[in-house]
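Participant: A structural model of the following input is requested.
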Amino acid sequence: MTASPKARTKRLHAAGLRAALPFLAPSFAGMLVFSLVPLIISGVISLTDWNGLDELLAPGMFAEHFVGLDNFRAILTSSEFLQVLGNTCRYIVLYIPCMLAASLAVACLLSQSRRGVTAFRVVYYIPVLTSWVAASLIWKSVLSPQYGALNNFLALFGIQGPGWLLDEAWAMPAIVLVSVWKDMGFFGLILLSGMIGIDRGYYEAASLDGAGPWARFWRITLPLMTPAIFYVLIVSLINAFQLFPQIMIMTDGGPNGATQVMVERIYKYGFRYYRMGYAAAFSWILFAIIMVCTFIQMKGQKRWVNYDT
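Facilitator: The predicted structure is shown next:
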């Protein structure tokens, strides 16, 4: 008796899965060992007051250190959490618009065939290749209020530069400046790929209708680049919530806690104060915040992202 098309399809799928399993197994094993298992262990640790020094797999360890949801309750009801979340949100509000504007400017410049563009294509990507440690150390010197190159440059025009990293009001904008300088090359390349993919016929038609460069940018380029912009917003928001190396090297959370952010708190509670359970709970709260923000972005894309090219 001849099998139905549905049954044949199922058999083909099963045979394809069996053939693919040997090739997928190394990736699944890596994901299990380096992602899923640490995720589960982190969730368990967040329910304890483990200090990170006692043997993790010792008999009775979990029962001895179990505190339930006390870590989450302590974090969410503390004034420190509100301050840290506020600092992180302040960074995001400053960083994302500046980064997006700088990346769009880079993409527009790279998309044009003018003299010097080839050299700029090489130079603009150098910050992306530079390690955060090296970049942060250089910028920490540049932003020195007394001997830094930036304040010395401003002094040439009679402008007294601020204290930058030593000033509570200017420390976070200084971190934003460095982050935009470092990231705009990477995100500019992504936006450039979206810009190049636009059908040139739209620009030719608009030119025939008398549209100028600005009109073509606002009416054609920007709407058709919204998928690339949406991707940049998703990635940059996740990266912004995970702000860490530039904070640790340039300000260490100071001055007066003005640059204390989520990941900086997680690191210090875990590896300086030896409150590993508290740090794990902090990381799960950060995970939940990122998930909620990403979900809102995914739902909101239908209102402004245009996938018709």
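Participant: drop to CA atoms for contacts and neighbour counts, all remaining ones
Facilitator: Fine.
Participant: Give me the residue at the spatial middle of the chain.
Facilitator: Taking Cα atoms, centre = their mean, the centroid of the chain lies closest to residue 239, which sits 1.0 Å from it.
Participant: what helices or strands is the host helix or strand of it leaning on?
Facilitator: Under the criterion of DSSP states H and E, residue 239 resides in helix 226-241. Applying 3 or more Cα pairs under 8 Å, 6 or more residues apart in numbering; DSSP states H and E, one finds that helix 226-241 makes contact with helix 79-110, helix 171-196, helix 276-304.
Participant: Another sequence for comparison is provided below:
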Amino acid sequence: MTTSPTASGGGTKIKQRFWTARSRRDAWIFLAFALPNIALIVMFTYRPLIANIQYSFLDWTLGSDFATAVGLNNYVTFFTSSDAPEVLGTTAIFTVLTVGGAMVLGLLIALALNQKLPGRTFARSAIFAPYVLSGVGVGLVWLFIFDPVYGALSWVLRGLGQSSPQWINDPKLALTMVIIVYIWKNLGYCAVVYLAGLQSMPQDVMEAASLDGAGVVRRFFAIVFPLLSPTTFFLLITSLLSSLQAFDILKIMTPTGQGTNTLMFETYLQAFGAYNRAGYSAAISVVLFLLLLIMTAVQMRFVERKVHYA
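Facilitator: Prediction:
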């Protein structure tokens, strides 16, 4: 920092140099902390992403030493195949129902847990517990429950004189089965996030509405739900991305697909299943990446307009 006399005399004008010793020191400290993280992100996120895009332009069998460049042929093959409508449709159904189901049920549970009820602390822990459990463990437990021969559900139905549905063998029932399990696993996350939003609401607004004669239902739709819009927007993005990338429960409960072939699961089956089509699998994963990118951008551009932050 340097000083120089002003033209009028009696005072000094302070001139600040942009690149001072302190600025250089702060820059080095920033680089020391940021560069390792940036290097890890580049190495384990962007480098595999770029490599996967390159593989999507190849006709390559997994494990082979040779690959043939085919341009956009893998993408054309996928979108013109008879499996594409089924895979895209299954992905849409699974995503919409799991995201919508978890958010709606999570909000209802949060409203209940926000009341002063005995044992609510234990209930909150019990509701959130499935979210932190391993997807493999959850899938194995629920697979035992849904097993049409030895499962707990079939035992209950036989006791009532009913036969158990073929949850595993029927493609439509298999999709219903994994949707139920995925909602059960993730609704605790939505409930806890919604509960945090409910507890941060201004109580004076709620009390004023109550004094004005607004009932419970009216207060919810006129005040509570609009004030929860930032929470809903956050959950919509995170839950949507999570559902589109769901894999572990699908793999454990339906190892060969059987009507549960989402884009993520189809990527795995094509590369590591009976086909070993690594290039084709890479093309499907790029389609999934672009879908995630577009849906996130659309939400940030249009859905956020409905969010009330104040």
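Participant: if we can go back for a sec, would you reformat the helices and strands packed on helix 226-241 of the first structure as TSV and include distance to residue 7 of the first structure and mean neighbour count?
Facilitator: Listed next are those as TSV, based on distance: least, Cα to Cα, whole Å; neighbours: other Cα atoms under 10 Å:
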stretch	distance to residue 7 of the first structure	mean neighbour count
helix 79-110	51	18
helix 171-196	42	21
helix 276-304	36	17
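Participant: circling back: per the alignment, name the residue of the second structure opposite the residue nearest to the centre of the first structure.
Facilitator: Under the alignment (TM-score structural alignment), residue 239 of the first structure pairs with residue 242 in the second structure.
Participant: on that earlier part again, could the helices and strands packed on helix 226-241 of the first structure be laid out in CSV, adding distance to residue 140 of the first structure?
Facilitator: Listed next are these as CSV, based on distance: least, Cα to Cα, whole Å:
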stretch, distance to residue 140 of the first structure
helix 79-110, 18
helix 171-196, 9
helix 276-304, 27
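Participant: and the gap between the match of residue 239 of the first structure and residue 216 of the second structure?
Facilitator: 33 Å (Cα to Cα, to the nearest Å).
Participant: can you check residue 156 of the second structure too?
Facilitator: Distance from residue 156 of the second structure to residue 216 of the second structure, by Cα to Cα: 38 Å.
Participant: now do residue 252 of the second structure
Facilitator: Distance from residue 252 of the second structure to residue 216 of the second structure, by Cα to Cα: 43 Å.
Participant: These two: which is more packed in?
Facilitator: Taking neighbours as other Cα atoms under 10 Å, residue 252 of the second structure and residue 216 compare with residue 252 leading, 18 against 12.
Participant: Could you check which helix or strand contains the residue opposite residue 33 of the second structure in the first structure once aligned?
Facilitator: Residue correspondence to the first structure (TM-score structural alignment): residue 33 of the second structure is matched to residue 23. With elements taken from DSSP H and E, the one containing residue 23 of the first structure is helix 5-31.
Participant: What is that helix packed up against?
Facilitator: Packed against helix 5-31 of the first structure, as judged by 3+ Cα pairs under 8 Å, 6+ apart, are no other helices or strands.
Participant: Helix or strand: which one has whatever residue of the first structure lines up with residue 207 of the second structure?
Facilitator: Under the alignment (TM-score structural alignment), residue 207 of the second structure pairs with residue 204 in the first structure. Using DSSP H and E, residue 204 of the first structure falls within helix 200-208.
Participant: immediately after that helix, which helix or strand?
Facilitator: Next along from helix 200-208 of the first structure, by DSSP H and E: helix 213-216.
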